[in-house]
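Undergrad: dropping a prediction and its sequence here:
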Amino acid sequence: MRHNLDDISRRYRRDVLVVESAYGFTLEDADGHGNIFDAELQGVAGYPATPEGQAAFLTDLAEAVAAVPAGRGRGVVYWEPAWVAVEGNGWDPTDPSSGNAWETRPCSTTGTGCCPRPPPWPPTPVAAVARSAVRADEPP
């Protein structure tokens, strides 16, 4: 990933922001609806499906983005922290029993929205990122 982030930033002379990233904290199914994150994906990623593995993934990801040369790594946006396994939080808002396939990926083991430890990151307000975005046809 570091190579790709560095290459994109260098090649297009643009800042980079990793969005919609997530990692499972468990392989357990809490709602009877099959999960997207499974043992095969855990094996590919190389992090255990535990709160500590999730935190390690997020820390490594934040460090990779922060290391993009010339300060062009702007941040990480986690997806989707609200998909916790609670009644009524399924894919279909009209069907409380619909379940969701992302329940293993919120940044939480209890539905509180808290990671076991937050990954380090130099704070970059979203508004600053939006202001720094430029159109592809504008000179860098």
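TA: Received it, and whenever you're ready, just let me know what you need.
Undergrad: make it CA atoms for all contacts and neighbour counts henceforth
TA: Will do.
Undergrad: any idea how far R13 is from the spatially most central residue of the chain?
TA: The structure's the chain has its C-alpha centroid closest to S21; by C-alpha atoms, centre = their mean the separation is 2.4 Å. Taken as C-alpha to C-alpha, to the nearest Å, the spacing of S21 relative to R13 amounts to 23 Å.
Undergrad: same check on G34?
TA: Counting by C-alpha to C-alpha - G34 and R13 are separated by 41 Å.
Undergrad: let me see the ranges of the strands in this structure.
TA: 16-21, 73-78 (DSSP state E).
Undergrad: in a markdown table: those, plus distance to Y47.
TA: Shown next, in a markdown table, are the strands of the chain (distance: least, C-alpha to C-alpha, whole Å):
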| stretch | distance to Y47 |
| --- | --- |
| strand 16-21 | 14 |
| strand 73-78 | 17 |
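Undergrad: try it against this one:
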Amino acid sequence: MKKYLIFIVIVCFIFSCSSTNDENITEAEPVFYKGMDLSFQSELESYNIPYKNALGKPFDLEFDIIGLSYYPQFQIKDLSLVQSKINELALTFNKDILMVEIAYRFTLEWNDNSINYIGDKNQILTEFPATPEGQKAYLEWMVSIIKKIPNNKGLGFCYWAPDWVAFTGNVTTSTNGSAWENQCLFDFNFKALPAFEIYNSN
């Protein structure tokens, strides 16, 4: 039996502004959305089933957003299939789609004594090498498929743990290190990677 995770996406503030200058902000209010989150599955034929079950009895759940997490190393690597299934969800349920959890590595090297989650070329997509430019290209691809979701249902993406760099005392992730360090948006010298440019252009 599959388990479902219901999450709340909090869009902190919607600003009503007379211009793009922050000093001209006149009012702000919090906006809350109810969403349903599901990891991208390999058994694609049954991909819609959790949502269909949630919308029907005995649950009768109401939600505004379908949230998807996608990690190629754990899930499918066929990029065209990823796109088609996301589109299918949007069309079937007429819900907005938010990629609530994504990340990609900029290197297969490490900067501490912790074992990284991703350290082998077989874990990555052949289309995107484990380099700073490859990481950026992956995010460019992700943005492109979100923009192509039918009926303008693509909301965006959330990058998982962009700041989990390795440094002494980082006990939140692992003692004196981070198993996520090569998937951050900062390099081993704590400098912003080219992937940040995605946010400037989108």
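TA: Thanks, I have it. As the structure is a prediction and not an experimental result, all values here were calculated from the model.
Undergrad: after superposition, what is the TM-score?
TA: TM-score for the superposed chains, counting by TM-score structural alignment, normalised by the length of structure 1: 0.74, backed by 118 aligned residues with a C-alpha RMSD of 2.1 Å.
Undergrad: about what we covered before: so of the strands of structure 1, which one's packed in deepest?
TA: Ranked by mean neighbour count, the strands of structure 1 are led by strand 73-78 with a mean of 20 (mean count of other C-alpha atoms under 10 Å).
Undergrad: tell me what that one is packed against?
TA: The helices and strands touching strand 73-78 of structure 1, judged by 3 or more C-alpha pairs under 8 Å, 6 or more residues apart in numbering; DSSP states H and E, are strand 16-21, helix 51-66.
Undergrad: correct me, but D38 of structure 1 touches L27?
TA: Yes - in this structure D38 of structure 1 lies within contact range of L27 using C-alpha atoms under 8 Å: 5.9 Å.
Undergrad: can you list contacts of stretch 16-26 of structure 1?
TA: Applying C-alpha atoms under 8 Å, 6 or more residues apart in numbering, the contact partners of stretch 16-26 of structure 1 are 5, 8-9, 37, 48-54, 57-58, 65, 72-80, 104-109.
Undergrad: residue contacts, the equivalent of D60 of structure 1 over in structure 2?
TA: Matched to structure 2 by TM-score structural alignment, D60 of structure 1 sits across from W141. Residues counted as contacts of W141 of structure 2 (C-alpha under 8 Å, 6+ apart): none.
Undergrad: if we go to 10 Å?
TA: L79, F128, Q135, K147 (C-alpha atoms under 10 Å, 6 or more residues apart in numbering).
Undergrad: likewise D15 of structure 1?
TA: D15 of structure 1 touches 5-6, 8-9, 68-75, 129, 132-134, counting by C-alpha under 10 Å, 6+ apart.
Undergrad: hang on, the earlier thing: so can I have CSV of the contacts of W141 of structure 2 showing neighbour count?
TA: Output for the contacts of W141 of structure 2, formatted as CSV (neighbours: other C-alpha atoms under 10 Å):
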residue, neighbour count
L79, 14
F128, 19
Q135, 24
K147, 15
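Undergrad: aligned partner of A82 of structure 1 in structure 2?
TA: Match for A82 of structure 1 (TM-score structural alignment): D163.
Undergrad: number of residues surrounding the counterpart of L89 of structure 2 in structure 1?
TA: Here L89 of structure 2 is matched to I8 in structure 1, going by TM-score structural alignment. A count of nearby residues for I8 of structure 1, using other C-alpha atoms under 10 Å, gives 14.
Undergrad: same check, this time on T172 of structure 2
TA: 10.
Undergrad: repeat that for the one 5 residues further on.
TA: For G177 of structure 2, the number of neighbouring residues by other C-alpha under 10 Å comes to 24.
Undergrad: same thing with N113 of structure 2?
TA: A count of nearby residues for N113 of structure 2, using other C-alpha under 10 Å, gives 13.
Undergrad: give me the aligned partner of it over in structure 1.
TA: With TM-score structural alignment as the criterion, N113 of structure 2 matches G32.
Undergrad: G90 is in contact with that match, correct?
TA: No - contact criterion C-alpha atoms under 10 Å: G32 of structure 1 and G90 do not qualify, at 11.2 Å.
Undergrad: overlap in contacts of these two?
TA: Counting by C-alpha under 10 Å, 6+ apart, the contacts common to G32 of structure 1 and G90 are S97, S98, G99, N100, A101.
Undergrad: thanks again, I'm all set now.
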